[in-house]
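Mind looking at a prediction? Sequence and model below.
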Amino acid sequence: MSDPATATRATGPSAGEHWQAPCPGRPLHAVVEVPGSKSESNRALVLAALSDGPSTIRGVLEARDTRLMIDALRALGAGIEAEGTALRVSPGPLHAAAQPIDCGLAGTVMRFVPPIAALAGGSCSFIGDERAGGRPVAPLLDALRQLGASIDADAIPFTLNAAGGLTGDAVRIDSSTSSQYVSGLMLVGARLPRGLDIVHTGTAVPSAPHIVMTIDMAARHRVRIEALRTGRHWRVHPGAIAAFDERIEPDLTNAAVFLVAGVLTGGTVTIAGWPRRSAQPGSMIRAVLARMGAAVAASPEGLGASGALLAGTRVDLHEASELTPVVAALAVAASGTTAITGVAHIRGHETDRIRAIATELGRLGVPVRELPEGLAITGMAGRLGQLHPSEGDGLFACHRDHRMAHLGALMGLIVPGVRLDDVDCTTKTMPDFIDRWNAMVDAR
């Protein structure tokens, strides 16, 4: 595999051009391979960089978010090099980064790396994309202050200073806007002299399966994390983080957009290598598809989803909120109304996803309402021919959000003439999205 830190993205529209989403006009039948999980990749990289010896990670996602993580870990002292199709990680003594760490728009970078920088000591600055300052990070920074760091702001850009070392061993944190705060603290907790006690003080933590993923992956590195009160209180025991050779699962959230493509066109798309069991929240798409009426079946090739008459439903995506755009696409093609709830926190993702979904589907002619914690979408089953490319400039706006681009691509399958203004934002988690999408559409 090429080094994600230097890999180039697949060819797409030139700067200033717009992408015409394919509209095949027939059922799709394809087997699709998707890259490794972003969530697993970045957790594996952090654990390897903090471990007690070299390790090899196979299947790491090659995308902007992982490139940013690799650059950040290198800046803090880790050695990370490509070895054939794998990455070899050699932990080095942690030290302050000489240059500001670029977080882009990557939640895992802006929430996993500051605790590592605090562990390293010294002064470290964090910057990001234009919209990075709008992504919530203040609760994590407050937790690091409780541990002994000083930080000069509550959003990106900020500078962290931990020259005096981390003296605390307990934090109280409101993680109701992101489970990544808890995961970021868990990943470094074992390296603190007395470990780390983490108490969540807010409402339910979103995407809680990601915390389970962190605990499971840390356990493979012999890190002991106790859940003292489910979803509320965790204890990370001190000790070495053991080196462990990791293999990354396919990214099931990225896979969901391809599964849904088969369903929307009345065909069948199969995801190769779908794991039998997974802690990834994206695995929830299987249950959602079945609940709405799609045929979902495992085979030796992988997991396939086939088109059927879809029915609207009420679905709480609090634990798998990244699926909201693809479930919204299913809702458009269903009969009746689909209510997506439990996702108020996605207003703080790459964009305000609730507002963005409502806006772009509305411009296509889909009846949709914003709810306090989600969306109500009236399905267009039997009336898809009434939908039309967006009014005004005729573009589906991606809002610089890769998940919105996935929604636009799905709408293009059933609405002729849809053009995306920024399909390149898919490089955040899938640099070759266009190539994979076109290959699926062209498969026979």
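Nice, I can see it. Numbering: from 1, shown residues only.

From here on, just use CA atoms for contacts and neighbour counts.
Noted.

shouldn't Ala63 be in contact with Thr427?
Yes - counting by CA atoms under 8 Å, Ala63 touches Thr427, with 5.9 Å between them.

between these two, what contacts are shared?
Contact criterion CA atoms under 8 Å, 6 or more residues apart in numbering; residues bridging Ala63 and Thr427 by contacting each: Arg9.

Compare those two and say which is more crowded by neighbours.
Each of Ala63 and Thr427 has its neighbours counted (other CA atoms under 10 Å); Ala63 has more, 24 against 19.

And the strands in the stretch 1-150 of the chain?
Assigned strands in the stretch 1-150 of the chain, in chain order: 19-20, 29-32, 55-58, 79-83, 86-90, 101-102, 123-127, 150-151 (criterion: DSSP state E, counting those that start in this stretch).

Who are the packing partners of the third one?
Contact partners of strand 55-58 among helices and strands, from 3 or more CA pairs under 8 Å, 6 or more residues apart in numbering; DSSP states H and E: helix 38-49, strand 86-90, strand 246-247.

Comparison target below:
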Amino acid sequence: MPTEPSWTAPLAEAAVDATVRVPGSKSITNRAYVLAALSSGSTLVRRPLDSRDARLMEGALTALGAPVEHVDGGVRVGPLASGAGEAHVDLGNAGTVARFTPALAALGDRTVRFDGDAAIRRRPLSPLLGALRDLGADIEDEGGTPGAPPFTVRGRGGLAGGEVELDSSASSQFLSALLLAAPAFERGVTVRLVGEVPSEPHIAMTLDMLRRFGAAPERDRARFHVPAGTLHLPEYTVEPDLSSAAPFVVAPLVAGGSVHIPDWPRETTQPGDWLRSLVAELGGATVFDTDTADGSGLRVSGGGSLPGMDLDLHEVGELTPVIAALLCFADGPSRISGVAHLRGHETDRLAALATELTALGGNVTETADGLIIRPAPLHAGTFHTYDDHRLVMAGAVLGLRVPGIEVENPATVGKTFPGFVDAWTAMLTRSA
């Protein structure tokens, strides 16, 4: 991941009043690319995210035999083609690439080695690789931590499929990985979950996208079945990334004023849509508008004091860094719970947030599954980001009220929002 000098997060000198376009959803983009590669014909994916994670997925699919072409209107992805020989997949620190592509390699003919950044070797993957082995995949660990990169998948030209048990409690992506690939197994795949799934919205997203591409997934509580079938969808349009919109959504709550986010979907499976409920609970307002120069979208307004909150973020864990930063400005104590799985993300997000917010004067303590945040005056200092894009966004939120917040390595936000710093600065420049 590239590094650059720290970024001084700009102070909000006035109430915000801006329109901010956010890029396409990473979760949707990479699912769409995988489903397109498993389809019978090519798919034009419109408005996809163009970021490091998305480019890593494009590179992985190319290595596995799927043609990927940037064209007017989006990215065209063709079906995976058989081919002998060896290939290498660079995972970077992209969880979706690490979890969604090994099954594709197992269904192909190549011998594929998977590795990436040092951070990806620490992220949980073993339950998924174990489930793929149970379904007949030939996967070899290559030293280091068993069930983690680097590892090699030896394709045997397809897998029969069948029934498998899976512990997806560390990441819903384990389950999504099996369900996305299931139509290409000879007999489909039935998954019986053991343990809890961290993010039901992401599972709903996977099931919805499978249906859009022509699959027929079924669910009975903890049992999921996707039969073998032919996928086909000539075009698919990616929604804006509502999780990447989070700092812009909360900006009016911290600084007052309003922000308009074009193209916010009225109906979506994205967990970030929960932000509309949070804004209401914190005394702000959201409204879908259709008569602006920038088209339809969501307008968020805020101002006034922020109450302390008790929030179970189990279903929306990726929003935790931004919400933790927001709650540092609350009038009373807050508790975030249900997010123990964040310890296995890009970094241990709970430890990182507790450490960095406390270093800036905050009163933040870790719990087994979250954080306790008590009111305390914050001061200037360096906010370390641990190569985690969501922590860059959290640092930006802190800077709205606290002068002198130096956000370390803002380039890491390119994982999901390459233009974030410029968009954030423009929002405040237009508002001043």
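Nice, thanks for sending it over. Since the model is a prediction, treat every value here as computed from it, not as a measurement.

closest to Pro431 of structure 1 out of the helices and strands packed on strand 55-58 of structure 1?
Closest approach to Pro431 of structure 1 among these is made by helix 38-49 (12.2 Å; CA to CA).

Quick one: the residues in structure 2 that the closest one pairs up with.
Residues 26-37 of structure 2 are where helix 38-49 of structure 1 aligns, with TM-score structural alignment as the criterion.

Just the buried residues of that stretch, please?
Applying a neighbour-count criterion of 16 or more other CA atoms under 10 Å, one finds 26-37 buried in stretch 26-37 of structure 2.

about what we covered before: among the helices and strands packed on strand 55-58 of structure 1, which comes closest to Arg224 of structure 1?
The minimum distance between Arg224 of structure 1 and those falls on helix 38-49, with 13.2 Å, by CA to CA.

Look up the average distance of that closest one to its aligned counterpart in structure 2.
After superposition onto structure 2, the average distance of helix 38-49 of structure 1 to its aligned residues comes to 0.6 Å, using mean CA distance after the TM-score superposition for structure 1.

which residues of the stretch 251-400 of structure 2 fall in strands?
Applying DSSP E, counting those that start in this stretch to the stretch 251-400 of structure 2 gives strands spanning 257-262, 285-289, 297-302, 310-312, 334-337, 363-367, 370-374, 381-383.

so where is the second one in structure 1?
When you say that, I think you mean strand 285-289 of structure 2. Here strand 285-289 of structure 2 aligns to structure 1 at residues 295-299, judged by TM-score structural alignment.

if we can go back for a sec, any chance of the helices and strands packed on strand 55-58 of structure 1 in a markdown table, with distance to Ile346 of structure 1 too?
Putting those into a markdown table (distance: least, CA to CA, whole Å) gives the following:
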| stretch | distance to Ile346 of structure 1 |
| --- | --- |
| helix 38-49 | 17 |
| strand 86-90 | 32 |
| strand 246-247 | 29 |
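
Quick one: closest of the ones you listed to Ala97 of structure 1.
Nearest to Ala97 of structure 1 among these is helix 38-49; the distance by CA to CA comes to 14.5 Å.

Near the residue mapped onto Phe420 of structure 2 from structure 1, how many other residues are there?
Using TM-score structural alignment as the criterion, the counterpart of Phe420 of structure 2 in structure 1 is Phe433. Per other CA under 10 Å, the neighbour tally for Phe433 of structure 1 reads 24.

contact partners of stretch 34-49 of structure 2?
In this structure, residues lying in contact with stretch 34-49 of structure 2 by CA under 8 Å, 6+ apart are 23-26, 29, 32-33, 61, 66, 73-80, 100-101, 180-181, 184, 210, 213, 230-239, 416.

switch the cut-off to 7 Å
Contacts of stretch 34-49 of structure 2 from elsewhere in the structure, counted by CA atoms under 7 Å, 6 or more residues apart in numbering, are 23-26, 29, 66, 73-80, 180, 184, 230-238.

of those residues, buried ones?
If you count burial by 16+ other CA under 10 Å, the buried members of those come out as 23-26, 29, 66, 74-80, 180, 184, 231-233, 236-238.

any chance of the strands of the stretch 1-150 of structure 1 in TSV, with distance to Ile414 of structure 1 too?
Below are the strands of the stretch 1-150 of structure 1 laid out as TSV (distance: least, CA to CA, whole Å):
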stretch	distance to Ile414 of structure 1
strand 19-20	13
strand 29-32	15
strand 55-58	37
strand 79-83	41
strand 86-90	38
strand 101-102	38
strand 123-127	39
strand 150-151	49
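
closest one to Thr159 of structure 1 among those?
When the strands of the stretch 1-150 of structure 1 are compared for distance to Thr159 of structure 1 using CA to CA, the nearest one is strand 123-127, at 4.1 Å.

Chain neighbours aside, what residue packs nearest to the equivalent of Gly79 of structure 1 over in structure 2?
Counting by TM-score structural alignment, Gly79 of structure 1 lines up with Pro67 in structure 2. Spatially, and ignoring its direct neighbours in sequence, Pro67 of structure 2 is nearest to Gly78 (5.1 Å; CA to CA, 6 or more residues apart in numbering).

ok, now which ones touch the equivalent of the one you found over in structure 1?
When structure 1 is aligned by TM-score structural alignment, the residue opposite Gly78 of structure 2 is Ser90. Listed by CA under 7 Å, 6+ apart, the contact partners of Ser90 of structure 1 are 49, 53-55, 78-80.

One more: His225 of structure 2?
Contacts for His225 of structure 2 (CA under 7 Å, 6+ apart) come out as 189-191, 217-219.

any idea which element it lies in?
Take DSSP states H and E as the rule and His225 of structure 2 turns out to sit in strand 223-226.

so that strand matches what in structure 1?
Counterpart in structure 1 of strand 223-226 of structure 2, with TM-score structural alignment as the criterion, is residues 233-236.

any idea where the helices of the stretch 51-200 of structure 1 begin and end?
Under the criterion DSSP state H, counting those that start in this stretch, the stretch 51-200 of structure 1 carries helices at the ranges 64-75, 107-120, 138-147, 180-189.

contact partners of the third one?
By that I understand helix 138-147 of structure 1. Identification of contacts with helix 138-147 of structure 1 by CA under 7 Å, 6+ apart yields 115, 154-155, 166-169, 171-174, 181.

run the last query once more with 8 Å
The set of residues external to helix 138-147 of structure 1 that reach it, using CA under 8 Å, 6+ apart, is 111, 114-115, 118, 150-151, 154-155, 166-175, 181.

That one: how far from the chain's middle?
The offset between the C-alpha centroid of helix 138-147 of structure 1 and the centroid of the whole chain comes to 23 Å, using CA atoms, centre = their mean, to the nearest Å.
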